[in-house]
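K.L.:
predicted model, plus sequence, below.
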Amino acid sequence: MSDRFGRKPALFTTIIIQTVATFIQIFSPNWEAFSIIFFFVGAGSVSNYVIAYVLGIEILSPGVRVVFSSLGVFVSSAIGYMLMPPVAYFIREWRWLLVPMAGSGLIYIPLWWVIPESPRWLLSQGRVEEAEAILRDAAGRNGVEAPEVIFTPSEVEDALAMRDMKHNILDVMRSSNMLSITVLCSLLWMIVSCGYFALILNTSNLNGNPYINCFLSGVVEVPAYFIALVLLRYCSRHLCQSSTLFLGGTVILFINIVPTDLPGLAIFLEMVGKFAITAAFCVVYSVTTELFPTVVRNMAMGTCSMAARIVTILSPFIIYLGNNYKYLPYILIGSLAIFGGLFCFILPESYGRVLPETISQMQQIKGCRCNTDQETKNIDSKSEFRKESKL
């Protein structure tokens, strides 16, 4: 939806789906109805999170982009996470707990008149005048004088040529280069999601008050995103991704050797592991958006997010493995994190590079260099064939 109809319409559509579904959920007559409605709550929630991230990345400059991705999106999420346990502590009845969750969706209404459409997406659709208008408005707001000519004639010509080339999810799989990057990014998302959500779900199994443990789990995310900001700003993406996954995996594996009479140390190590995995989550979003071009960026993000949700579904069962052997979940999570820290080096380095606009501008992964140019031409020709077929 986002790549086809625009970032802004898709964003607010999914926000409406989440808000309305949460409101309807309040009146669930039974558990089955609650679960069915919850499907739409989750669909709207995950979708608008990914779309909002892509929209912000495409609007902002490279320097501000890193701040937005770490502090703007993820720290805001962490603050919401921290607020959830205190609210749940004072509102124990689940129907009333859903009321503030549904009501929070109303704060998005004024943002329709504040948030612009992505100029990059508009340009990819050949809507040059609209993209120019947004950029001139942004320049005026920032006190910067916009150049007389924003897009060169060649850029306008390329934009108009791309206008009739409609891309779909199959385009992500037709090129061996793009397919390899998609698979590797999806695996990274799955590994990070496995550790992140399993550790979140495990907070209720830790010693102590579950509300306090959940609050602490949210607190450790705030410094994690600040660390991610520093890493993303000054370090290569390979170093950012590998260091956070190595740290998280190693610390989580150390939990296995903690004596049973030191539960506080085990909680501390788990929070440190959650800290590192959380930073890795922030990094994998940036890596993915920087590798894929504008024409399929949201489709690629959605594909990786979908892969991550498959592992998220399995996360409760990973925790249940602890019923057979207490430390088995930690061994699995830690080992996967270290494995992810190793194979992330296969991906191209995107630090300091301009966001790609078209498939042909994507970086090449090792081993796919020989046939990428021909495959890119095939994708473009197939897009052209679909256009002619419609005509």
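P.N.:
Alright, I've got the coordinates.

K.L.:
alpha carbons only for contacts and neighbour counts from here, please
P.N.:
Fine.

K.L.:
next, count neighbours for Leu239.
P.N.:
Using other CA atoms under 10 Å, Leu239 has 16 other residues around it.

K.L.:
whoops, Phe90 was the one
P.N.:
For Phe90, using other CA under 10 Å, the count is 9.

K.L.:
tell me how far it lies from Leu83.
P.N.:
Distance, Phe90 to Leu83, using CA to CA, to the nearest Å: 11 Å.

K.L.:
do the same with Gln363
P.N.:
Using CA to CA, we find Gln363 at a distance of 41 Å from Leu83.

K.L.:
of the two, give the one with the bigger neighbour count.
P.N.:
Ranked by neighbour count (other CA under 10 Å), Gln363 and Leu83 place Gln363 first, with 21 against 14.

K.L.:
Provide a list of residues in contact with the more buried one.
P.N.:
Contacts for Gln363 were tallied using CA atoms under 8 Å, 6 or more residues apart in numbering; they are Leu291, Pro348.

K.L.:
now the residue of the chain positioned farthest from its centre, what's its secondary structure?
P.N.:
Here the centre of the chain is the reference, and by CA atoms, centre = their mean the most remote residue is Asp261, at 38.6 Å. Here Asp261 is recorded as coil under DSSP: H, G, I helix; E, B strand; the rest coil.

K.L.:
please tell me how far it sits from Ala43.
P.N.:
43 Å.

K.L.:
can you pull out the helices in the stretch 251-391 of the chain?
P.N.:
Taking DSSP state H, counting those that start in this stretch as the criterion, the stretch 251-391 of the chain carries its helices at 263-291, 297-320, 328-343, 372-390.

K.L.:
right, so the ones you listed: which one is the most enclosed?
P.N.:
Most buried of those, by mean neighbour count (mean count of other CA atoms under 10 Å): helix 263-291, with a mean of 23.

K.L.:
that helix: how far from the chain's middle?
P.N.:
14 Å (CA atoms, centre = their mean, to the nearest Å).

K.L.:
what is it packed up against?
P.N.:
Applying 3 or more CA pairs under 8 Å, 6 or more residues apart in numbering; DSSP states H and E, one finds that helix 263-291 contacts helix 176-201, helix 210-219, helix 221-234, helix 237-254, helix 297-320.

K.L.:
ok, structure two:
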Amino acid sequence: MDESIIWLMANGRKEQALKCIKRAAWWNNKDFETVVQAGYTSDGSCDIGEIEGSEGNRETSPMVLEDIKAIDSKILPEPQEDSSGSESDADGTVGERVSFVRVLRNKTLFINSVAMWVTWFSASLCYFTLYLMVSSLAGDKYLNYTLTSLMDVPACFIFFFGFNRYGRRSVTILLYSILAIGTFALGLLRHFTDDKDSTWSVVILITSLISIVGGSGCFFSIFFYLPELFPTNVRNQATGFASCFARIGAMISPFMGVLAKVAIWVPGLVMCALASIAVFLLFLLPETKSRQLPQSLAEMESWFKKDKLSEERKTTTNALA
């Protein structure tokens, strides 16, 4: 399989990107020269987003002709790896290779990274802790586990119908809020009520199921939300590190049973605290609904500036009203 054309362009590997385009044009019986011309702007820079569906009526630039001749003659130079971490401008433009150290030094990416690490960690720890606590609930264990497994269905519906309509951040905050409120209520109920009582045992089970809906939905949301928060250069690294924090949360979850033996309300309080912190951090992130995936650091930073300006305008409008 060929590498993603967008990723190649974002990392400055123009020759390889053109080679992939030529192969795609051949498979689809399209004229390669027309396809390449469609992706170039008047100043000679390449815009991959305009290639599809174009009629190729732009003027051919010298740069385009040179690229086509280079590919047709099969004299494509091998890409030179740049160990310094940057191939072009240092302002986060397309063509820059961003190392993970650069991610930690950049304020925007650092906020995104910390928020995603905490949200993935809390979602994993809470989700698996709730699953493991099902065996301690009153009633038939098999029925309880069956009902718990079925809670992925309503979580999926909330995610499916809400993600594109109300936005990524809004739905994710909603699901983490459900998780926080549910686990807090679960901790209080386990502490102040007798789960041997049939009425309270049903209430505790329902509260646990609601918490599972929130935890399951959180997993759906963050898996889709994270890739939209990082530029192409570091998207895989960001996903890998966030997934690592999720595995750490999963490894810690079995030990929440030890805390329950000390005080039965402690696991619920810990899960509520983690979910609440995740909600707070999510408010620091931009909304990615109806936005194309960011290709550079500069584009990612512009999102924060636009969101901040939009909030200031709303505040001013409300004050005047």
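P.N.:
Now that the structure is in, tell me what you want to look at. None of these values were measured; they are calculated from a predicted model.

K.L.:
could I get the helices and strands packed on helix 263-291 of structure 1 as JSON lines with distance to Asp3 of structure 1?
P.N.:
Below are these laid out as JSON lines (distance: least, CA to CA, whole Å):
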{"stretch": "helix 176-201", "distance to Asp3 of structure 1": "17"}
{"stretch": "helix 210-219", "distance to Asp3 of structure 1": "32"}
{"stretch": "helix 221-234", "distance to Asp3 of structure 1": "26"}
{"stretch": "helix 237-254", "distance to Asp3 of structure 1": "25"}
{"stretch": "helix 297-320", "distance to Asp3 of structure 1": "6"}
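
K.L.:
and Glu132 of structure 1, which of those helices is closest to it?
P.N.:
helix 297-320 (21.2 Å; CA to CA).

K.L.:
what range does the closest one cover in structure 2?
P.N.:
Helix 297-320 of structure 1 corresponds to residues 235-258 of structure 2 when matched by TM-score structural alignment.

K.L.:
can you tell me what sits against that stretch?
P.N.:
By CA under 8 Å, 6+ apart, stretch 235-258 of structure 2 touches 100, 113, 116-118, 120-126, 128-129, 132-133, 226-227, 230, 267.

K.L.:
buried ones from these, can you make that a ChimeraX selection?
P.N.:
The ChimeraX command for the buried members of the contacts of stretch 235-258 of structure 2 (criterion: 16 or more other CA atoms under 10 Å) is given here:
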select :113,116,117,118,120,121,122,123,124,125,126,128,129,133,226,227,230,267
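
K.L.:
isn't Thr172 of structure 2 up against Gly215?
P.N.:
No: using CA atoms under 8 Å, Thr172 of structure 2 is not in contact with Gly215; the gap is 10.4 Å.

K.L.:
which element is Ala21 of structure 1 on?
P.N.:
helix 7-25 (DSSP states H and E).

K.L.:
so who does the nearest residue to Ala185 of structure 2 once chain neighbours are set aside touch?
P.N.:
In space, and not counting its chain neighbours, Ala185 of structure 2 is closest to Thr207: 7.1 Å by CA to CA, 6 or more residues apart in numbering. Contact analysis of Thr207 of structure 2 by CA under 8 Å, 6+ apart lists Gly182, Thr183, Ala185, Leu186.

K.L.:
picking up where we left off before, off-centre distance for the match of helix 297-320 of structure 1?
P.N.:
The chain centroid and the centroid of stretch 235-258 of structure 2 are separated by 15 Å, computed with CA atoms, centre = their mean.

K.L.:
same check, this time on stretch 217-237 of structure 2
P.N.:
Using CA atoms, centre = their mean, the offset of stretch 217-237 of structure 2 from its chain centre is 2 Å.

K.L.:
aligned partner of Cys218 of structure 2 in structure 1?
P.N.:
Under the alignment by TM-score structural alignment, Cys218 of structure 2 pairs with Ala280 in structure 1.

K.L.:
straight-line length of stretch 259-266 of structure 2, end to end?
P.N.:
Using CA to CA, the end-to-end distance of stretch 259-266 of structure 2 comes to 6 Å.

K.L.:
oh, that last question was meant for stretch 23-36 of structure 2, not what I typed.
P.N.:
12 Å.

K.L.:
check stretch 360-367 of structure 1 too.
P.N.:
17 Å.

K.L.:
got it, and stretch 284-296 of structure 2?
P.N.:
End to end - CA to CA - stretch 284-296 of structure 2 spans 20 Å.

K.L.:
quick one: that stretch aligns where in structure 1?
P.N.:
With TM-score structural alignment as the criterion, stretch 284-296 of structure 2 aligns to 346-358.

K.L.:
buried stuff in the matching stretch?
P.N.:
Leu347, Pro348, Glu349, Ser350, Tyr351, Leu355, Pro356, Glu357, Thr358.

K.L.:
closest one of the residues you listed to Ala337 of structure 1?
P.N.:
Of all the buried residues of stretch 346-358 of structure 1, Leu347 has the smallest distance to Ala337 of structure 1: 16.2 Å, by CA to CA.

K.L.:
how far away is the closest one from Phe246 of structure 1?
P.N.:
Distance of Leu347 of structure 1 to Phe246 of structure 1, given as CA to CA: 17 Å.

K.L.:
wait, what's in contact with the spatially most central residue of structure 2?
P.N.:
Computing the C-alpha centroid of structure 2 and ranking residues by CA atoms, centre = their mean puts Leu226 first, at 1.1 Å. Listed by CA under 8 Å, 6+ apart, the contact set of Leu226 of structure 2 reads Met116, Ala238, Thr239.
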